[in-house]
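Peer 1: following is a predicted model, sequence given first.
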Amino acid sequence: MIQKSFSDSSEQVLLVEDSKTFGRIMKRRLENDLHVSVTWKESKADYLAALNQDDARFDAAVLDVNLPDAPNGEIIDLVLSRGVPSIILTGSYDPNLRERLWEKRIADYIPKDSVQCIDNAVNMTRRILRNANTTCLVVDDSRTTLHYIETLLCAQGYKVLTAANGKEALAALNDHQDIRLLLVDCTMQEMDGATLAQEVRKIYSPDKLAIVGVSNADVPSTSIRFLKSGANDYIKKPFQIEEFYCRISLNIDMVLQFETIRTLAYTDFLAGVCNRRRLFELAEATLAEAGRQRLPVAVAMLDIDHFKRINDTHGHDVGDMTLRHLAGLLKSHFATPDGSRHVGRIGGEEFCVVATGAAAQVMPEACEALRHAVEESK
């Protein structure tokens, strides 16, 4: 039997579980907690049939080790062969099985020994889906180590970049602004990890980029020097895979939590554009840079006519919908990825746009296009 959700989510999770009760609970939790589309199969044959029919693509998988037609974990190899990060569920804790599973490069191994296992599987699935938008840079002058760590990170769904030395790492950081974790060997020849960490910290603070050192050096001062050079953490080789994953997750969680805090602090909670404080900060920096480069500047103030009448006639919920709609039009007409225009809500029904350079020169046309879009809005 194959059961699919009717969620509109673009993220797809595969669940293979022969227990109807456990499968039903797990499917419901994944859909309700993560808002994903879940495809549930109860056997290896069901899985293969679904692939033949749908050529399905999955972003993560939750797999039971023992199935009626695949009692020895055969489903795991099938799913992993398609590059799907996979969480493995098993009815009992077996150290030998655990080691064999980690060798297959699974994402996690969760015994079904308590109700907590469902929470653990849901949380791990959430992490894997999030990892698809999280970039890690691995720096090591050993190709073998570089490939090994890259494989481990890919098993949990991270986007991974690699560099063979410090110079390549600095170039990668310059080219890829979305890197959230730098995993670096401490004892490289051309530029050691501590020196690289010092160079990186001149550009990125610890709350924007985590640096984790990896080394097999037995000298205690290696870790101390690395941490004092600006690193967030240090892992001694050889390491346990589970410890590696825990440390990586903790450091990325810290960076993403700071990112969330900054977003909440800078964004107007209702309109989804810059709040007053953030707009003033951006405007000050933008205008200063425009002055140095002698660029044209434009500032547009926008106000919703008779907004009080909307609230009084239709209620504040409709007023909020109006603000969100206008903010969406503002972002579509003015927001630019290069930072040449900034959109913010000053307060109430008042918005502001600050533009420089070529974006400032076409501000009258952009404002007229916005006015027309508002006129056409119902």
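Peer 2: In hand now; what should we look at?
Peer 1: please make it C-alpha for all contacts and neighbour counts, starting now.
Peer 2: Fine.
Peer 1: assumed Phe239 was part of a strand.
Peer 2: No - with DSSP: H, G, I helix; E, B strand; the rest coil as the criterion, Phe239 is assigned coil and is not in a strand.
Peer 1: residues contacting it?
Peer 2: Not one residue lies near Phe239 by C-alpha atoms under 8 Å, 6 or more residues apart in numbering.
Peer 1: centre-most residue in this structure?
Peer 2: Nearest residue to the geometric centre of the chain (C-alpha atoms, centre = their mean): Asn133, 3.6 Å.
Peer 1: can you pull out the strands in the stretch 151-300 of the chain?
Peer 2: 159-163, 179-185, 210-215, 233-236, 297-303 (DSSP state E, counting those that start in this stretch).
Peer 1: out of those strands, the one nearest Arg100 is which?
Peer 2: strand 233-236 (22.6 Å; C-alpha to C-alpha).
Peer 1: pull out the buried positions in the closest one.
Peer 2: Neighbour counts over strand 233-236 (16 or more other C-alpha atoms under 10 Å) mark Asp233, Tyr234, Ile235 as buried.
Peer 1: out of the residues you listed, who's nearest Arg82?
Peer 2: The closest of the buried residues of strand 233-236 to Arg82 turns out to be Ile235 (C-alpha to C-alpha; 30.3 Å).
Peer 1: list the contacts for the closest one?
Peer 2: When contacts are taken as C-alpha under 8 Å, 6+ apart, Ile235 is in contact with Val212, Gly213, Val214, Ser215, Phe244.
Peer 1: tell me what the helix or strand Tyr148 falls within is packed against?
Peer 2: According to DSSP states H and E, Tyr148 maps onto helix 143-155. Contacts defined by 3 or more C-alpha pairs under 8 Å, 6 or more residues apart in numbering; DSSP states H and E place helix 143-155 against strand 135-139, strand 159-163.
Peer 1: in addition, the following structure is provided for comparison:
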Amino acid sequence: MDFLGVSGMHYSGVSLKGSRVIVAEDSAVFTSMIKQRMKELLEIDVEICRDFEEMQKANETSDEEILLAISNMNLPGAEKGEALNYLVDVGIPTIVFTGTLQDATRDKLLANQIVDYILKDSVFAVDMLVEAACRFLTNHHHHVLIVDDSQTARALLTTRLKRYNFKVSVADSGQKALEILKANRDINLVITDYNMPDIDGFELTRRIRSHIGSNEIRIIGVSSSTDRLLSARFLKAGGNDFMLRPFIDEEFYCRVNQNLDTLAQMKFMLERKKRA
């Protein structure tokens, strides 16, 4: 499959046909819309579970792995959120599709490693849901390198990225990062801290850019510093984006996606130009 998917995302050579996805939703309107769009855009025949019992059966009566669950907050037979607790307990990655979401509930979902949440608050909600599903199911094709001398910072970023199904490598220094990049040509995103003892984030970015352009690898700089000029210095060194810690989960994932989408579009245009 070679296509421009939802919201212009480009996936070359990626087929999602046969991916096992369940939709736990009791609304006939939404299940019909989701089933149709997932089939049209991703060639996936989703399994519909209209209550908690059907969802349990879908998981427990088949040996085929469920790659992703799309679930309402509450289902018949699980009116107090038991369905989400079950999905988390059995380790099924889950996107929540819900009509309302309070701040406290949002914090609880992210603490439980829910992949994402989509609100049923617009006519575009189903397409946003399909986009989120498509990203999760294809993120393993993206290899991300985290560069940070702090073990805690590396662990937090690794957890975030693996929640979204990315392939992740880590480096505790700039020199180690360069060695990993040389040995792993499939890395297409580097997330690097600024303040490191051997090679700081600026110098690492310059060294990467001396060999690899923005059409092959995107670089996001990160820092806990309050120096507002850091972002400008990262961009001037060849970086593509910059974020301040502590991250907001939704913004972090959005910025990662935007950089990977830009990279994919650039590669797509270059490939099309070569074929012309």
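Peer 2: That came through, no problem. All of these numbers come straight from a predicted model, not from anything done at the bench.
Peer 1: TM-score for these two?
Peer 2: The TM-score (TM-score structural alignment, normalised by the length of the second structure) is 0.88; 262 aligned residues with a C-alpha RMSD of 1.9 Å.
Peer 1: who wins for proximity to Ser9 of the first structure among the helices and strands packed on helix 143-155 of the first structure?
Peer 2: Per C-alpha to C-alpha, nearest to Ser9 of the first structure of those: strand 159-163, 20.9 Å.
Peer 1: now do the closest one against strand 179-185, angle only.
Peer 2: Angle, strand 159-163 of the first structure to strand 179-185, by axes from the mean of the first three to the mean of the last three C-alpha atoms, to 10 degrees: 40 degrees.
Peer 1: contact partners of strand 159-163 of the first structure?
Peer 2: 131-141, 146, 150, 153-154, 169, 172.
Peer 1: and these, which are buried?
Peer 2: For the contacts of strand 159-163 of the first structure, a neighbour count by 16+ other C-alpha under 10 Å gives the buried set as 131, 134-141, 146, 150, 153-154, 169, 172.
Peer 1: I'd like to know how many residues surround the counterpart of Asn174 of the first structure in the second structure.
Peer 2: When the second structure is aligned by TM-score structural alignment, Asn174 of the first structure is paired with Lys182. When neighbours are defined as other C-alpha atoms under 10 Å, Lys182 of the second structure has 11 of them.
Peer 1: so how far is Val190 of the second structure from Lys182 of the second structure?
Peer 2: 13 Å (C-alpha to C-alpha, to the nearest Å).
Peer 1: about what we covered before: quick check: the residue nearest to the centre of the first structure touching Ile179?
Peer 2: No - contact criterion C-alpha atoms under 8 Å: Asn133 of the first structure and Ile179 do not qualify, at 9.8 Å.
Peer 1: residue contacts, Val38 of the first structure?
Peer 2: Residues in contact with Val38 of the first structure (C-alpha under 8 Å, 6+ apart) are Lys4, Ser5, Gln12, Val13, Leu14, Leu15, Lys27, Leu30, Glu31.
Peer 1: which non-adjacent residue is nearest the counterpart of the third one in the second structure?
Peer 2: Gln12 of the first structure maps onto Arg20 of the second structure when the alignment is built from TM-score structural alignment. If you skip the residues right next to it in sequence, Arg20 of the second structure has Ile66 as its closest partner in space, 5.2 Å away by C-alpha to C-alpha, 6 or more residues apart in numbering.
Peer 1: now do Arg341 of the first structure
Peer 2: Ala355 (4.2 Å).
Peer 1: doesn't that neighbour fall inside a strand?
Peer 2: Yes - counting by three-state DSSP, Ala355 of the first structure falls inside a strand.
Peer 1: just give me the neighbour total for it.
Peer 2: Counted with other C-alpha under 10 Å, Ala355 of the first structure comes out at 27.
Peer 1: can you tell me how far it is from Asp218 of the first structure?
Peer 2: Relative to Asp218 of the first structure, and taking C-alpha to C-alpha, Ala355 of the first structure is found at 55 Å.
Peer 1: ok, back up a step: wait, which of the contacts of Val38 of the first structure is closest to Lys41 of the first structure?
Peer 2: Nearest to Lys41 of the first structure among the contacts of Val38 of the first structure, with distances taken as C-alpha to C-alpha, is Leu15, at 6.2 Å.
Peer 1: who's in contact with the closest one?
Peer 2: Counted by C-alpha under 8 Å, 6+ apart, Leu15 of the first structure has contacts Gly23, Lys27, Val38, Thr39, Trp40, Lys41, Ala61, Val62, Leu63.
Peer 1: which of these are also in contact in the second structure?
Peer 2: Shared with the second structure under both residues aligned by TM-score structural alignment, their matches' C-alpha atoms under 8 Å, the contacts from the contacts of Leu15 of the first structure are Gly23, Val38, Thr39, Trp40, Lys41, Ala61, Val62, Leu63.
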